[in-house]
Each structure stands twice: as C-alpha cells, then as structure tokens.
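>>> Make a model of this:
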Amino acid sequence: MQMVSTSIRRAAAKKLRANTTPHERILWRALKELPMDGSHFRRQAPIGPYVVDFFCPAGRLIIELDGGHHNEDDTAERDRTRQQWLENEGYRVIRFWNSEITADLTAVLERNYVELYGSREAVTAPLKHRRT
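Next comes the predicted model:
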C-alpha cells in the first residue's frame, strides 16, 4: 500500500472537517458534551494512510459513520480493507449508519461509552493518552 505524505493527509483531514455531513455534526456535538474524563475525540483524524471520522486516542477507538453508499460493493470492500488495516494496527473500529444517529443517538453514545469503559455502569476513569 502506498503511503500518503503526512502533509497531504493533514490537508485532506482539514478539508473533511470543513465539509462535515449533518450526521457527523450531530455526533461531534454529542461526543464533545460527554463527561468522559481523558477520552476526548478528534474528528477527521489522519491515521496511517487513512482519515477516520472520529478517533479517541486514549482508548484507541475509531468511530466511522456510514451513509447508504457504504452498501455498494466497491465502497464496502474499501471499508473492509481499511478496517482490517486499522485493527491490525491495534485500533478498535465501530461503525454506525447515519440513520442510527438520527433514530437513536443515545444508543450510539452508550455503545461508545461501553467500548471505552467496559459497561454502561462503569465509572469514567481518566484514560491515558497515547500518541499515534
């Protein structure tokens, strides 16, 4: 796989941040308001050759939002390849459909919490940030 230069990836991430979808904006606002000590999220973060939708460095957790076009064969295959690469690098990837953001944002946020802390009842504990 050809590696893309850091400056190109950063520029692509910046452009994506400037052109977020309505579903990304909804989730971003909700993630920023969560009381999760030390587990802040970045949006449109470059990781390796990819730019991910949302990334919690301390939890090595990636959240990807998928619209209807992710059902198409070529896009779904790219998603699988990308997710496999990220998981091989030690990241956890969870995916949500855009419709899940509008239908039940609370369930989406609960899933993120469980992924970071192990259960809905877990008390938030500061997560140690690891540089990527």
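
>>> Please make it C-alpha for all contacts and neighbour counts, starting now.
Fine.

>>> Okay, buried residues for the helix or strand that contains residue 96 please.
Assigned by DSSP states H and E, residue 96 belongs to strand 92-97. Using 16 or more other CA atoms under 10 Å as the test for burial, strand 92-97 gives 92-93, 97.

>>> Counting by contacts, list what it packs against.
Secondary-structure packing of strand 92-97 (3 or more CA pairs under 8 Å, 6 or more residues apart in numbering; DSSP states H and E): strand 61-66, helix 73-88.

>>> can you do 7 Å?
Judged by 3 or more CA pairs under 7 Å, 6 or more residues apart in numbering; DSSP states H and E, the packing partners of strand 92-97 are strand 61-66.

>>> Can you tell me which of the buried residues of strand 92-97 is closest to residue 81?
The nearest member of those to residue 81, counting by CA to CA, is residue 93 at 12.3 Å.

>>> Would you do the same for the sequence below? I want to compare the two.
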Amino acid sequence: MALGAARNPDPPPRCGGGGPEGRRGRAQEIVLRPPLERRLTAQRFRRELTLPEVLLWQELKGRRLNGLQFRRQHPVGPYILDFYCQTLRLAVEVDGEQHALDEHPARDAKRDAWFAQRGIDTLRIAARDILESTGGGSGRILEYVRARPLRPSGPPPPQRGGGS
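Below you'll find the predicted structure:
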C-alpha cells in the first residue's frame, strides 16, 4: 500500500463476481452476506432436513426442475428459507401440521409480507402433499411457474415482411 493511502475498513458488498456484471457477464443484484450465526444455522438446517424436505430436494437439486436452480435452507434477511430460486425470486416453504396451529399462521403471514415487500413470492406446500404423491411438491412449483405471467427480457423482436 502506498504511503498516505487510506485503508477502507469496510470491504465492498459481495457481488456475483468481479464488478457489477458478475462472473457470467450479466448484471447481478448485490447480496449482502448474512451474519455468521445465521449462515451456521442454515448449514445445520441443511444437515437436518425433514423427510418432506429431503423428498422435495431430490426433485429440485441439480436443476432437475425445468433447469431452475434452487438453494436449500437459504438465509435471506432475518429468515432461512426452505428452498429459494433466485431466477424466479421464489421462496418455497414446506409446511408441517404445526403451521396451522397457534401463532404460526400469523407468523407465516408476517414472514410472507416481509418477502413480498422485497419482491420475493412465497409458495407454501403442505408436507403431507409431498409425502402422499411422488412429484407432489415439484408439481405445485410447476403450476406456480406456468400460472405466472412471463416478463419480457428485452425489446420485442423485429417484424417480418414489408411492414404496414
């Protein structure tokens, strides 16, 4: 370091790679790293998946579902999502029976609203639906994807022919 140069004590936020374009040459949103405790909790959750989560993960991992990449037990803000697809900005939550009891519905609604404010949709799938049928969870995700309006990624294609 040159004499007199000031050191920046705060490193820049993490991006997808070297600069705003990221590793793959396309713009990526800046993702601030969650606190160490939350990252360690997410790692522990990845080792301790419930049976419905394991079954759904078998259908999602390795881009098996329409080429979509999902992360499991992914920390976002103060929460840890069961599954998350960045491309769709979709959180998938596997809900056991306890989610219908006591204060769970209100807590889930608050959590879903937090994600909605940040442009992340939440799809809740009952654990029993995953246990009762092979492909039950991934089928629900596909229904969601098909029902979602397509977002154009650029200008419309040029018109063929002589025009008007």
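
>>> which part of the second structure lines up with the helix or strand just after the strand holding residue 96 of the first structure?
Later in the chain than strand 92-97 of the first structure, the nearest helix or strand by DSSP H and E is helix 98-103. Matched against the second structure by TM-score structural alignment, helix 98-103 of the first structure falls on residues 127-132.

>>> what comes up buried for the matching stretch?
Along stretch 127-132 of the second structure, these residues count as buried under the neighbour rule (16+ other CA under 10 Å): 127, 129-131.

>>> residues in contact with the strand holding residue 96 of the first structure?
Outside of strand 92-97 of the first structure, the residues within contact range by CA atoms under 7 Å, 6 or more residues apart in numbering are 60-67, 83.

>>> Write a ChimeraX command that selects only the buried members of those.
If you want just the buried ones from the contacts of strand 92-97 of the first structure in ChimeraX, going by 16+ other CA under 10 Å, the selection is:
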select :60,61,62,63,64,65,66,83
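
>>> Trace residue 31 of the first structure over to the second structure, please.
Under the alignment (TM-score structural alignment), residue 31 of the first structure maps onto residue 60 of the second structure.

>>> so its match sits right up against residue 70, yeah?
Yes. Contact criterion CA atoms under 7 Å: residue 60 of the second structure and residue 70 qualify, at 6.4 Å.

>>> export the contacts of strand 92-97 of the first structure to JSON lines and tack on distance to residue 27 of the first structure?
Shown next, in JSON lines, are the contacts of strand 92-97 of the first structure (distance: CA to CA, whole Å):
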{"residue": "60", "distance to residue 27 of the first structure": "18"}
{"residue": "61", "distance to residue 27 of the first structure": "15"}
{"residue": "62", "distance to residue 27 of the first structure": "13"}
{"residue": "63", "distance to residue 27 of the first structure": "10"}
{"residue": "64", "distance to residue 27 of the first structure": "11"}
{"residue": "65", "distance to residue 27 of the first structure": "9"}
{"residue": "66", "distance to residue 27 of the first structure": "12"}
{"residue": "67", "distance to residue 27 of the first structure": "14"}
{"residue": "83", "distance to residue 27 of the first structure": "20"}
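
>>> quick one: which of the contacts of strand 92-97 of the first structure is nearest residue 118 of the first structure?
Distances from residue 118 of the first structure to the contacts of strand 92-97 of the first structure, taken as CA to CA, are shortest for residue 61 (12.6 Å).

>>> Look up how far residue 55 of the first structure lies from the nearest residue to the closest one once chain neighbours are set aside.
Closest residue in space to residue 61 of the first structure, ignoring its immediate chain neighbours: residue 92 at 4.9 Å, by CA to CA, 6 or more residues apart in numbering. As judged by CA to CA, to the nearest Å, residue 92 of the first structure and residue 55 of the first structure stand 10 Å apart.

>>> same question, residue 81 of the first structure
Residue 81 of the first structure sits 18 Å away from residue 55 of the first structure, going by CA to CA.

>>> Of these two, which one has the most company?
Neighbour tally, residue 81 of the first structure and residue 55, criterion other CA atoms under 10 Å: the higher count belongs to residue 55, 25 against 11.

>>> Run through the residues that contact the aligned residue in the second structure for the more buried one.
Taking TM-score structural alignment, residue 55 of the first structure has residue 84 as its aligned residue in the second structure. Each residue near residue 84 of the second structure by CA under 7 Å, 6+ apart is listed here: 70-72, 74, 90-92.
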